[in-house]
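Q: Here is my input, please return the structure:
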Amino acid sequence: MSLPAFAELLERLVFTPGRNAKLALLGQWFAQQPDPDRGIGLAALTGELTFTAAKPAMIRELVASRTDPELWRLSYDYVGDLAETVALIWQPRAGVNAPPPTLAEVVEALETTPKAEIPALIAGWLDTLDAGARLALIKLVTGGLRVGVSARLARVALAEWSSQAVEEIEEVWHGVAQPYTPLFRWLEGQGAPPDPRDAPIFRPLMLAHPLEEADLAALRPGEWRAEWKWDGIRVQLTAGPGGKRLFSRGGEDISAAFPEIIAAMDFHAVLDGELLVARDGAVAPFADLQQRLNRKTVTAKMQRDHPAVVRLYDQLFEAQEDLRALPFDARRARLEAWHARTAPPRMDLSALVPFDSIDTLAGIRDGARAASIEGLMLKRADAPYVAGRVKGLWWKWKRDPLTVDAVLMYAQRGHGKRSSFYSDYTFGVWREDGELVPIGKAYSGYTDEELGWLDRWIRNNTINRFGPVREVERGIVFEVAFDAAQLSSRHKSGVALRFPRIARIRRDKPVEEADNLATVMALVENRPAAD
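A: I've put the predicted structure just below:
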């Protein structure tokens, strides 16, 4: 597949909003493109294709060598997206007439070319491509496709194209490396299913639906089991003769960031649980866990200061025995017996919460905030472990969100479809001395109409610029909903909000009447007594 063909696919995916239409585009592409290019493209779409030598900073330096600096600054400020700006402003050298590279040629060249020669390599490709293909190339090498295709959607597209069950594809997905040639051979009926054997592969997680009032009214207490919904990240632990891996809920390998958990996985099993930071048995705020996330290496000091543990929910495999078809109660009994027998360090069991009525359960849930817990999980006693989000088997019953009135301080353009709009908003509250200090950033919760209005207001009320960030007049108040407030040394205010989103724009409220920092600090959970 040539880069122009891949560029056409990306463009069509961006401007095709419907899920079924995206599935059809992907299926057509799988059927028409050759190996290994279709597998490389699939890896790029699902975030599995990464390059270490081609960074955005290198792309900026490259285009700066061919463009007037002021023209580049103005263009980048107007367009708001690095790849799109470079694609439009790039001036090819005269006389270049080489054919565009295939995806396989791009991958091979980036993996084998010395780092010092990478800029010239990419410049040569950009000289051979039109604007659309240049955009695709830069997005490809910097890992910023954002075309609305998740790994799950890609697997569903493979299933519909091949008439193979998506559950079967998910079982082998993480056991096959890109460009997925054995996978495509199997899906086309030309080979056996890939066999992951004892490889530490990711198994699709079972997910929960939010509990609504109608669902709550239909619950029969005796048929359900309750657990706390802990405020960490969902993980899967996979260990056996073939190795050990710690996966995030999306299947990302996060083993390198948590070596102490990997060291504790001296067993042969697949487990489901919540990754937390805990000290002396007490779960720390999510902000502490954030210090450990997205790291490729972690120091001994970081491990001491932010000790990671896993609170186990479920067991999918014991050795080679698949437990997922068993009802929840049976799996829970197996997990408890396994844990008592194995006693893995840094791992405990998430306790079941006893209740005899829905009213009792509601009262327990109302106390979740005081205990710094997100809420409750409800699981049918007879439910098997089913991949994906199957309604009626697992519910999540989160505590009600908190709200605060905050003032818009800074705005930045978004990504993808929002790259031309100021859609990312930093907001703050008043300190006692009258200074406005930031407490968070949000980029969801508003309608398209409200986004258009905010974008116009921001452009007309900018008072300062810091690269891509605009500082604005103090004129907009947001009602911000959030799950928790936590102490944060990264914010000047000393506090940060957990999962903030815009609940509404308070056009009726003067900025002087927005909330103050003391109000927000009073909502902080696990706050040291000295404060």
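
Q: Going by C-alpha atoms from here, please, whenever you check contacts or count neighbours.
A: Will do.

Q: residues touching Glu170, list them.
A: Residues near Glu170 by Cα atoms under 8 Å, 6 or more residues apart in numbering: 155, 203-204.

Q: So which of these wins on neighbours?
A: Within those, neighbour counts (other Cα atoms under 10 Å) peak at Arg203, which reaches 24 neighbours.

Q: what's the nearest residue to that residue if we skip its chain neighbours?
A: Closest residue to Arg203 apart from its sequence neighbours, by Cα to Cα, 6 or more residues apart in numbering: Glu171 at 6.2 Å.

Q: Just the buried positions in the helix or strand the one you found falls within, please.
A: Using DSSP states H and E, Glu171 maps to helix 166-173. Residues of helix 166-173 classed as buried: 166-167, 169-173 (neighbour count, 16 or more other Cα atoms under 10 Å).

Q: and what of stretch 110-124?
A: For stretch 110-124, the neighbour count (16+ other Cα under 10 Å) marks 110, 118-119, 122-124 as buried.

Q: do stretch 201-221 as well
A: By 16+ other Cα under 10 Å, the buried positions in stretch 201-221 come out as 201-209, 211.

Q: How about the contacts made by the residue nearest to Arg203?
A: For Glu171, the contacting residues are 202-204, by Cα under 8 Å, 6+ apart.

Q: now swap in Tyr425 and tell me
A: Contacts of Tyr425 by Cα under 8 Å, 6+ apart are 408-412, 441-443.

Q: nearest residue to it other than its sequence neighbours?
A: Excluding its sequence neighbours, the residue lying closest to Tyr425 (Cα to Cα, 6+ apart) is Ala411, at 4.7 Å.

Q: What about the one you found, how many residues nearby?
A: Residues near Ala411, counting by other Cα under 10 Å: 27.

Q: Val176 too?
A: When neighbours are defined as other Cα under 10 Å, Val176 has 15 of them.

Q: Check the one 4 residues further on too.
A: Number of residues near Tyr180 (other Cα under 10 Å) recorded here: 19.

Q: again with Val63
A: Counted with other Cα under 10 Å, the neighbours of Val63 add up to 20.

Q: Now the second one, please; I'll put the structures next to each other:
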Amino acid sequence: MSKRASSQKSPPGKTKRAKLQSLTGQSQIDHFFQSPNANGANHDNFKSLTSPGSSYKFKSKIVPSPEIIDVDSLDLEEAETLPGPSIIEPKSPPVAEWKKVEFRFSVTDKSQVESEQAPCEYLPLDIDPILYDPESQPSRSAQAPYSLLTHALASLSNTRSRVAIINILTNVIRTIVTKYPSSLLAAIYLLSNSLGPQFIAIELGLGSSVISRSIQQISGLSAAALKRLYNSTGDPGDVAFAAKSNVRTLIPHAPLSISYVFESLLKISRCKGHGAAKEKQKIVEKLLLAASGEEVRYLTRTLCQNLRVGAVRASILTGLARAIALTPPTIPNDSVALYVPSDLLSELRRTFPSKKKLLDPNREKLSSIYKRAEGLIKQVYVKHPSYDQIIPALLENGFDSLAERVPLTVGIPLLPMLGSPTRSLSEIYQRLGELPFAAEFKYDGQRAQIHATHQPERKPNVKVFSRHLEDMTSKYPDVVNLVAAMFASSPSLISFIMDAEIVAIDPASGALKSFQELSGRARKDVDMKDIRISVCVYAFDLMYLNGESLLDQAFVNRRGLLRTNFSPRGMQDDQTVTARFDFVESCESGEGRTAIEEFMVRAVENGCEGLMIKLMDHKNTTEETAAAKEKRMKSLPATYEPDIRTSGWLKLKKDYIDGMSDSLDLIPIGGWHGNGRKARWWSPVLLALWDPETGRPVAICKCMSGFTDAFYISMKERYSLESDLCSKAPIWECDFGGFKPDVYFKPNEVWEIRGADVTESPVSSAAREKFLHGRGLSLRFPRFIRTREDKNVELANTPSNLVSIWKSQQGKNDHGNDDGDLVDIEAERRDSTDDEVDGLDFSDED
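A: The predicted structure follows:
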């Protein structure tokens, strides 16, 4: 994208150069201008201009300086060597030495500068979209102002209401579609706190030191002063806002635009090699200098990749769908039912607010349109999760033929289908009844989505993606070679998308190894000659074959095509098997329940986590006469449903049938200072579920059992107060309920936790809205099992999962309620023991 246009023309006349040696030793920034107002907004730097004409000068101020500095004589390139570009603060001599100093600069058009620099008074965004007029928002430039996006981010951070969040997103997107359509893609990425699709590795690579040095440079504050600010606020955005609140630049900066901010972030991500840190710092300083008021706060949070707003992917997609439905970028052609007619909108405005006690047919029509539009956008996104193609398609033709214009594509990973947890085989038979299903080994490996295309006389194009869409092709060069061999042996094979599990195996016997063995392989740029861990690709589903999507076909058909077009094989390197391909081991329900039970035992004996139960096909609806059964059948699809946890796939883990405990994937979000021999570490640790509705973790319980000393040490290194992952203040968006940890962790990893059972708790807020008496759910006697490196925080268990487990166990036990502070009794006893007891090993390792 093009760079921002300057807000003013260059001063007339030849530029003079001044010697700056006397200035380079200054370490503070001069607060020549008035303090900001109470709300922290940036003042117009030109309000104090007094004389008319093309040359103006500031009102005189008493400043401590022995010399007069003519700003027109400064060369901007040389000025970059100062502590802050175009900002100067002299040292503080005795008051007796102070004298009046005038600063002069030239501009060509006072009205232009004043109009661009004065802060915009934006209209509220949280109102009902039917009352909102995108044209009414003020605009002063052809490019979308970053201040508009900041206004939306500030509004989002001030509410927890999902209705308000959706309204804000809908209205700000409508404004951008109407006034600045070319900035919509950048705005969506900035709202989602990302720089591109999940499957493209774009990282800012900004450490806290670069950001803190940049804030020091533009504010003149010392590192100690910034540290005090951070300790008092706990948020880098608040620190930057406070640090820059009194800074005024002598040479005004053009207002930031959304496109310019986004392009600057991309430029930062592209800085590599020697001098990259210095170059990144220059870009950050330039952004922070040009930012004003709340822009500073949210720009800094964006640089830290922690916006602290409640806009998650689902909310952004909903807002985008409603915005296009209300404000079509083009004249609708085919998809009229997805747009809100102008007469319906006028009628809704006329009768607003409608009486809630009575059904409003117009509101129902609007809700129906919203639902269809949201369904289409989400359907397209889960199959093609890239705004790079979705946004241009929407701006070009709206909803018309959107699914055909942005289809399932080889090379762009779709969101994977998910399984619903179950507790026993009895529950599975209760859910599925007589419907045929297949039981498959649930391997202890890494889920992989393999995309491949092949053209004659060309090398196959192969991509391997993780379950959270990260490109891990360079991690598995042996798998890439394996796929190339498939094309070589099957001339009719052109392209495919396959769902599989990559598992570590013994190269000689093919015996399964644990996930820990697989995690020993480097994460990227693996060389074939360096491979020491052999793998097998166990394929279990086929979503695309030779140009045709298979998502809408029943599992029995997809599996048939998988086994018809592919065959087991192995790849060798110097007589050593480095990679194999095979199908998951499975058993059919038609073989009887006894066979399924024996198959489960064999899965556990082979080191698997349990079984995956998959519905083979839809039952013939004419054979079902009961309405209840028909309703249940509709919720049991045998199709491939991206990003949905359905009853068509059921997960039965060995922990459940062992009758020992429940297993949940939880997020560490805080910790307490340990006692006794654990005083050096964090113990216990606060764990949380992921709430997809609010887009943040919600605390559930403490855990202090199952950790080894080695794990405690590594955890303390990761979550040290000097790192970016730990803070004394709650700077990351989490619902802590009644828990008050000593330190707070950045939600960034998932742990597998086993507990005795789920119980009610007055402290936990997890699933609290499900209970009339205001109590949440907690996990009794939680114990750490392992780190789930194959999952990110959004794939952790949800409050709905916890409620399902809690309901299923009702009547089976009577453990009473959790007081919110239950811990493992044995671990508590060990913690209270003196460290110096002779000959005793207090490790939590089994």
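
Q: I'd like to know which of the contacts of Glu170 of structure 1 is nearest to Gln190 of structure 1.
A: Using Cα to Cα, Arg155 comes nearest to Gln190 of structure 1 of the contacts of Glu170 of structure 1, at 18.8 Å.

Q: Aligned against structure 2, show me the partner of Ile122 of structure 1.
A: Ile122 of structure 1 maps onto Val284 in structure 2, with residues paired by TM-score structural alignment.

Q: What residues does its match make contact with?
A: With contacts defined as Cα under 8 Å, 6+ apart, Val284 of structure 2 is in contact with 211, 214.

Q: Now name the helix or strand holding it.
A: Residue-wise, Val284 of structure 2 maps onto helix 276-290 under DSSP H and E.

Q: ok, now Val407 of structure 1?
A: Assigned by DSSP H and E, Val407 of structure 1 belongs to strand 402-413.

Q: which helices and strands sit right next to that strand?
A: Where contact means 3 or more Cα pairs under 8 Å, 6 or more residues apart in numbering; DSSP states H and E, strand 402-413 of structure 1 is packed against strand 422-430, strand 469-472, strand 477-482.

Q: follow-up on the earlier one: sort out for me which of the contacts of Glu170 of structure 1 are in helices.
A: Of the positions in the contacts of Glu170 of structure 1, Arg155 sit in helices, assigned by DSSP state H.

Q: so how far is the helix holding Val284 of structure 2 from its chain's centroid?
A: From the chain centre to the centre of helix 276-290 of structure 2 is a distance of 24 Å (Cα atoms, centre = their mean, to the nearest Å).

Q: ditto for stretch 437-455 of structure 1
A: Put simply, stretch 437-455 of structure 1 sits 20 Å off its chain's centre (Cα atoms, centre = their mean).

Q: Compute the first-to-last residue distance for that stretch.
A: Start-to-end span of stretch 437-455 of structure 1 (Cα to Cα, to the nearest Å) is 22 Å.

Q: cool, and stretch 356-371 of structure 1?
A: First-to-last residue span, stretch 356-371 of structure 1, Cα to Cα: 21 Å.

Q: And the helices in the stretch 551-700 of structure 2?
A: Taking DSSP state H, counting those that start in this stretch, the helices of the stretch 551-700 of structure 2 run over residues 555-565, 593-605, 627-634, 654-657.

Q: right, I mislabeled it, should have said the stretch 1-150 of structure 1
A: According to DSSP H, counting those that start in this stretch, the helices that the stretch 1-150 of structure 1 contains are 3-14, 19-32, 37-45, 56-64, 69-79, 82-89, 103-112, 118-128, 131-142.

Q: What is the burial count for the residue mapped onto Ala7 of structure 1 from structure 2?
A: Applying TM-score structural alignment, one finds that Ala7 of structure 1 aligns to Thr150 in structure 2. Other residues near Thr150 of structure 2 come to 20 when the count uses other Cα under 10 Å.

Q: I figured Thr150 of structure 2 was touching Gly293, is that so?
A: No: taking contacts as Cα atoms under 8 Å, Thr150 of structure 2 lies outside contact range of Gly293: 9.6 Å.

Q: coming back round to it: closest to Lys55 of structure 1 out of the helices and strands packed on strand 402-413 of structure 1?
A: Among these, strand 469-472 comes nearest to Lys55 of structure 1, with 20.7 Å by Cα to Cα.

Q: residues in contact with the closest one?
A: 408-413, 458, 461-465.

Q: against structure 2, where does that strand fall?
A: Using TM-score structural alignment, none of the residues of structure 2 align to strand 469-472 of structure 1.

Q: Out of the buried residues of helix 166-173 of structure 1, the closest to Asp356 of structure 1 would be?
A: Distance to Asp356 of structure 1 across the buried residues of helix 166-173 of structure 1 (Cα to Cα) is lowest for Glu167, with 35.8 Å.

Q: ok, that closest one touching Ala387?
A: Yes: Glu167 of structure 1 lies in contact with Ala387 (Cα under 8 Å); the separation is 7.3 Å.

Q: any idea how far the spatially most central residue of structure 1 is from Tyr385 of structure 1?
A: For structure 1, the residue sitting closest to the mean C-alpha position, by Cα atoms, centre = their mean, is Gly250 at 7.4 Å. Between Gly250 of structure 1 and Tyr385 of structure 1 the computed distance is 17 Å (Cα to Cα).

Q: do His306 of structure 1 as well
A: In this structure, His306 of structure 1 and Tyr385 of structure 1 are 32 Å apart, going by Cα to Cα.

Q: more neighbours, the two?
A: Between His306 of structure 1 and Tyr385, Tyr385 has the larger neighbour count (other Cα under 10 Å), namely 22 against 19.

Q: Aligned to that one, what sits in structure 2?
A: In structure 2, Tyr385 of structure 1 lands on Tyr640 (TM-score structural alignment).

Q: How about the contacts made by that match?
A: With Cα under 8 Å, 6+ apart, Tyr640 of structure 2 has these contacts: 417, 543, 551-555.

Q: among those residues, who's most crowded?
A: Ranking the contacts of Tyr640 of structure 2 using other Cα under 10 Å puts Phe555 first, with 27 neighbours.

Q: That residue matches what in structure 1?
A: Under the alignment (TM-score structural alignment), Phe555 of structure 2 maps onto Phe328.

Q: you'd agree that match is up against Val386?
A: No: assessed by Cα under 8 Å, Phe328 of structure 1 is found out of contact with Val386, at 10.7 Å.

Q: so who does Trp395 of structure 1 touch?
A: Per Cα under 8 Å, 6+ apart, neighbours of Trp395 of structure 1: 208-211, 377-379.

Q: and the gap between it and Arg311 of structure 1?
A: 19 Å.

Q: thought Arg134 of structure 1 was touching Thr85?
A: No: judged on Cα under 8 Å, Arg134 of structure 1 makes no contact with Thr85 at a distance of 10.2 Å.
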